[in-house]
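Undergrad: Pasted the sequence and its predicted model underneath.
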Amino acid sequence: MALVGLVMFALLFGSTSYVQFFSAKALNEDPLNSRSFYAELTRERGAILVDGTPIASSVPTDDAYKFQRTYGGEGLPAEQYASLTGYFSIASGSSGLERTENGLLSGTDDALFYDRVRSVFTGEEPMGAAVELTIDPEAQRAAWEGLGGQRGAVAALNPKTGEILAMVSTPGWDPNALASHDTETAQNAYNSLIDDEANPAFNRAIGGNLYPPGSTFKMITAAAALESGDYTKDSELDAPDVLSLPQTSATIRNAGGASCGGGGKATLEHSLVVSCNTSFAQLGMDLGADALDEQARKFGFGQDMEIPLRVTPSSFPADPNPPQTAQSALGQFEVRATPLQMAMVASGIANDGVVMQPQLIDNVRNSRTLDTISESRPHEFSRALSGDSAEQMQEMMVEQVRSGTGQVAQIPGVDVGAKTGTAQHAEGAAPHAWFTSFAPADDPEIAVAVVVENGGNAGSEASGARVAGPIAKSVMEAVIGE
């Protein structure tokens, strides 16, 4: 009996210790732990800042919860930033940065341990940390206003550091109603958000239903060709007016039935500049699906990533046959990508072949003392291209803006590189309009990707240059004009 009692005591002691010391953090952070959540409601959460201005903050109230979470700031509408901040709600928990950075914002993170200890002796209420974002408010505003009432998304990066300068998803939504202390009001706001057919709760820049990237994927196909060592930008490609696909009666034509070059031939550079479908489809089959997949992965396709918001991995189809490979080389078939992913592709090309890790948080500070708790530093994500291949890609993309399909992005006195895209995605539906670009080409400060769903206001008449190009240009000008 003594031995049994000793074993039971050891098991009880072990399980209690495990709960208190090893699983305590996970239990506290579990969204189903209502006790922990309600404790957080009575604590002043730290602010989420953009250029020093709060876009999410807590103000004192005289009700049982003590603090009311509010969204938006002076000149920074809540709808512009909702896809980043998310919400903190008594009815539906939290989302966005309010969820991923909850430990810091609520003051429960280990980084704030000494501040909590100090509060015990001073009698002050613990406070959450302030989280400063990398967002450039002028670039964010340009992206928001450019999209207007159209559904779509914009992602912009600093190619040298990976800092996210803009991230907009439309339609936007207002988190303030979800933060109400009236449970019925908060629940109704949540239900309306989730039931909305436009899916505003999706952050289209990094998730939701991913998009076929269309001809913007030709950047990856061209990069794979250069990296193979068998091609340069001056290499001649087969460029028929109509390309018959093997194993099928299907054919591929160029936009509007145009020709790419004389005599059924065109250089790689000319093919990219005029966005030739037939030459790139044949090039994709010549390179093979494995080479395209490998190159896409170097840019980030198929990779799990957190910025710290979770990014849905972009995808290249598994084991496509030759005609499917031809379609995939054009960013069609089952290729799917986020705007952030395509901004990473343009960013890697602009940064001499090196893709930097995207990051949304610039620094974290103690809300009371303003001391820096942590600060983000540039981190290399991958080397996607050799320096020589990247230089040739830069020259081709700059030429597309000078004389090709990307001329809409021309900025006086600045060399801009770009790639347009018009992506078919459903029979009878207007195409998605894409545009991805970087500037200045010789010393890049920004790389941006824009997608406008179903052609936006232009509908079936949409093209990437016509619909998405002006938006990308305005975002680039907002950054390089500062």
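TA: Sure, I can see it.
Undergrad: Please count neighbours and contacts with C-alpha atoms only from this point.
TA: Will do.
Undergrad: Can you tell me, leaving aside adjacent residues, what's nearest to the residue positioned nearest the centre of the chain?
TA: Geometric centre of the chain, nearest residue: residue 340, 3.2 Å, by Cα atoms, centre = their mean. Excluding the flanking residues, the one nearest residue 340 by Cα to Cα, 6 or more residues apart in numbering is residue 155, at 5.2 Å.
Undergrad: any idea which element the one you found lies in?
TA: strand 152-157 (DSSP states H and E).
Undergrad: before we move on, what about residue 341?
TA: Using DSSP H and E, residue 341 sits within helix 339-350.
Undergrad: What is that helix packed up against?
TA: strand 152-157, helix 289-299, strand 354-356, helix 387-403, strand 432-439, strand 446-452 (3 or more Cα pairs under 8 Å, 6 or more residues apart in numbering; DSSP states H and E).
Undergrad: How about the fifth one, which residues are buried there?
TA: Applying a neighbour-count criterion of 16 or more other Cα atoms under 10 Å, one finds 432, 433, 434, 435, 436, 437, 438, 439 buried in strand 432-439.
Undergrad: In JSON lines, list the residues you listed along with distance to residue 86.
TA: Below are these laid out as JSON lines (distance: Cα to Cα, whole Å):
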{"residue": "432", "distance to residue 86": "26"}
{"residue": "433", "distance to residue 86": "27"}
{"residue": "434", "distance to residue 86": "26"}
{"residue": "435", "distance to residue 86": "27"}
{"residue": "436", "distance to residue 86": "26"}
{"residue": "437", "distance to residue 86": "28"}
{"residue": "438", "distance to residue 86": "29"}
{"residue": "439", "distance to residue 86": "30"}
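Undergrad: put this beside the first:
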Amino acid sequence: MNAPLRRVAISVLVLFTLLIVNVNVIQVVRSEELRSDGRNTRVLAEEYDRERGSIVVAGTEIANSVPTDDRLTYLRQYANGPVWAPVTGYYSLVYGNVQMERAANEVLSGTDDRLFVRRLADLFTGRDPSGGDVVLTMDPAVQETAMAGLEGVTGAVVALDPATGAVLGMASTPTYDPNQLSSHEPAAIRAYSDQLDSLEIDPRLNRAIDARYSPGSIFKVVVSAAALSSGEYTSDTVIPAPRELVLPGTSTPLENFGGSACDPSGEQSLLDALTVSCNTAFAQLGIDLGEDRVREMAEAFGITGEGFDIPLTVEGSTLGDIENDAQLGVSSIGQQDVQLTPLQAAMIASAVANDGTLMSPYLVDQVRAPDLSVIDQTDPDELGEPFSADVAGQLTEMMTSVVENGSGRRARIPGVTVAGKTGTAENAGPDHNWFIGFAPADDPQIAVAVFVANGGGTGGDVSAPIARDVMQAYLDGQGG
């Protein structure tokens, strides 16, 4: 063999070797990664030939698959789709799957290891394979009330059972119809997606967990917890509360809302400072406590910058970098670089409601096989204890005063004592509006966070009434 032929033969051999290696990498090493990729429409097409499991809330299927006469055996349908879209997501032939459709895909598609025996039985009996069901923790009245309260605004509501961490509601607006993204008509699917793309605000984003925002004064609950936990303060401790505070090392004055005085004397108790949401008092309090104490308490609440799964993926909330006391003061009133998801905000209220114990939030109550037998049940899990029951009691007293005597009056529920905290956060546009709270204050059953983006008002005016309605809807359903 002459030299040119030898070089060609070697080149062909190398190419064949690379091809074989590449095939093995794709088929063996990356097989599971590619199979679970929501954009893999080949896998989706195969899955359409089996009955996908249902997503169930309070005994009702909010997502299920029905037989069709077209080339794809089953069609995914969503009952009251826009109300549940933030949680269910969609199951699309064109765009793959998102939210619970993705997080629970192995169960719903029937490929989960816990369904192996069922698949084996299907193989031997000739029975058509099918997926398992996912039963969520959510409460229909809470979800429907939250979505109705957010109608016409951009925002989110999260409601938790403070004793367990179960998610009772997760609303996000604006919303969309997942049925139109889950049809069997690719052209119609793309047309609807283009319509959503053209909107100024993307309704497919779940603002409860996928985005984080400046929390404003609801963060004062965290600073209060740090102060009370230090042993140097009680709810009755008198702290400085000037009309304005010149931030350390600067000539920049920090003012209270509307330039008001929190107290004519220039000082007030910690309870009164939270009740009227005194900016200067909490900025100075944060500075006096120091960054380490404020950050330690924030991290104890879960504000670490790290995301987590419930099983939907939750964006991490953060305190941000703090370079000096001036930034610490501004951070202590929930501004500067402090950024929270609405879920994280609900976790703050939940920890206070649960005597200082923070439970891990979770959305899935049960996983069921196609024969409806339970193959997995979620056990509540303690995430941590940010503070003692005594501190929780003092915070509850302070937050109750906010609703009874302060900025949270519009969260009052007749015959029920409500604890809460309002927040109004400056940003590039009109102010964001927040409310966090729980009820009943003496026997907490539900903890909530309400966020309205660029609401332009105050948390007490805009968000507190939504929180009231959500808590009322849940308590009514519990007979409370």
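TA: Thanks, I have it. Just so you know, these numbers come straight off a predicted model, no measurement behind them.
Undergrad: circling back to that earlier point, where does the helix holding residue 341 of structure 1 end up in structure 2?
TA: Counting by TM-score structural alignment, helix 339-350 of structure 1 lines up with residues 342-353 of structure 2.
Undergrad: Kindly report the same for stretch 85-101 of structure 1.
TA: By TM-score structural alignment, stretch 85-101 of structure 1 lines up with residues 88-104 in structure 2.
Undergrad: Kindly report the same for stretch 131-149 of structure 1.
TA: The aligned range for stretch 131-149 of structure 1 is 134-152, by TM-score structural alignment.
Undergrad: Excluding sequence neighbours, find me the nearest residue to the aligned partner of residue 257 of structure 1 in structure 2.
TA: Under the alignment (TM-score structural alignment), residue 257 of structure 1 pairs with residue 259 of structure 2. Counting by Cα to Cα, 6+ apart, residue 259 of structure 2 lies nearest to residue 243, which is 7.2 Å off, once chain neighbours are set aside.
Undergrad: and the gap between the nearest residue to residue 337 of structure 2 once chain neighbours are set aside and residue 290 of structure 2?
TA: With Cα to Cα, 6+ apart as the criterion, residue 337 of structure 2 has its nearest non-adjacent residue at 4.9 Å, and that residue is residue 320. Applying Cα to Cα, to the nearest Å, the value for residue 320 of structure 2 to residue 290 of structure 2 is 15 Å.
Undergrad: And for the nearest residue to residue 251 of structure 1 once chain neighbours are set aside, the neighbour number?
TA: Once flanking residues are discounted, residue 251 of structure 1 sits nearest to residue 244: 4.5 Å by Cα to Cα, 6+ apart. By the measure other Cα atoms under 10 Å, the count of residues near residue 244 of structure 1 is 16.
Undergrad: any idea how far residue 244 of structure 1 lies from residue 291 of structure 1?
TA: From residue 244 of structure 1 across to residue 291 of structure 1, the span is 22 Å (Cα to Cα).
Undergrad: residues contacting the alignment partner in structure 1 of residue 285 of structure 2?
TA: Under the alignment defined by TM-score structural alignment, residue 285 of structure 2 is paired with residue 283 of structure 1. The contact partners of residue 283 of structure 1, taken as Cα atoms under 8 Å, 6 or more residues apart in numbering, are 221, 225, 237, 326, 329.
Undergrad: next structured bit after the strand holding residue 155 of structure 1?
TA: Per DSSP H and E, the first helix or strand lying C-terminal to strand 152-157 of structure 1 is strand 164-170.
Undergrad: which residue packs closest to residue 453 of structure 2, ignoring adjacent ones?
TA: In space, residue 453 of structure 2 is closest to residue 432, 4.7 Å off (Cα to Cα, 6+ apart).
Undergrad: Pretty sure the one you found sits against residue 460.
TA: No. In this structure, residue 432 of structure 2 is not within contact of residue 460 by Cα atoms under 8 Å, at 11.5 Å.
Undergrad: what do these two both touch?
TA: residue 423.
Undergrad: Where in structure 2 does stretch 225-240 of structure 1 fall?
TA: Mapping stretch 225-240 of structure 1 onto structure 2 (TM-score structural alignment) gives residues 227-242.
Undergrad: Please compute how far that stretch lies from its chain's middle.
TA: Mean-position distance between stretch 227-242 of structure 2 and its chain equals 31 Å (Cα atoms, centre = their mean, to the nearest Å).
Undergrad: ok, residues contacting that stretch?
TA: Stretch 227-242 of structure 2 has contacts (Cα under 8 Å, 6+ apart) with 261-263, 266-271, 273, 278, 280-281, 284-285, 289, 387-388, 391, 394-395, 398.
Undergrad: Can you find the partner of residue 67 of structure 2 in structure 1?
TA: Residue 67 of structure 2 maps onto residue 60 in structure 1, by TM-score structural alignment.
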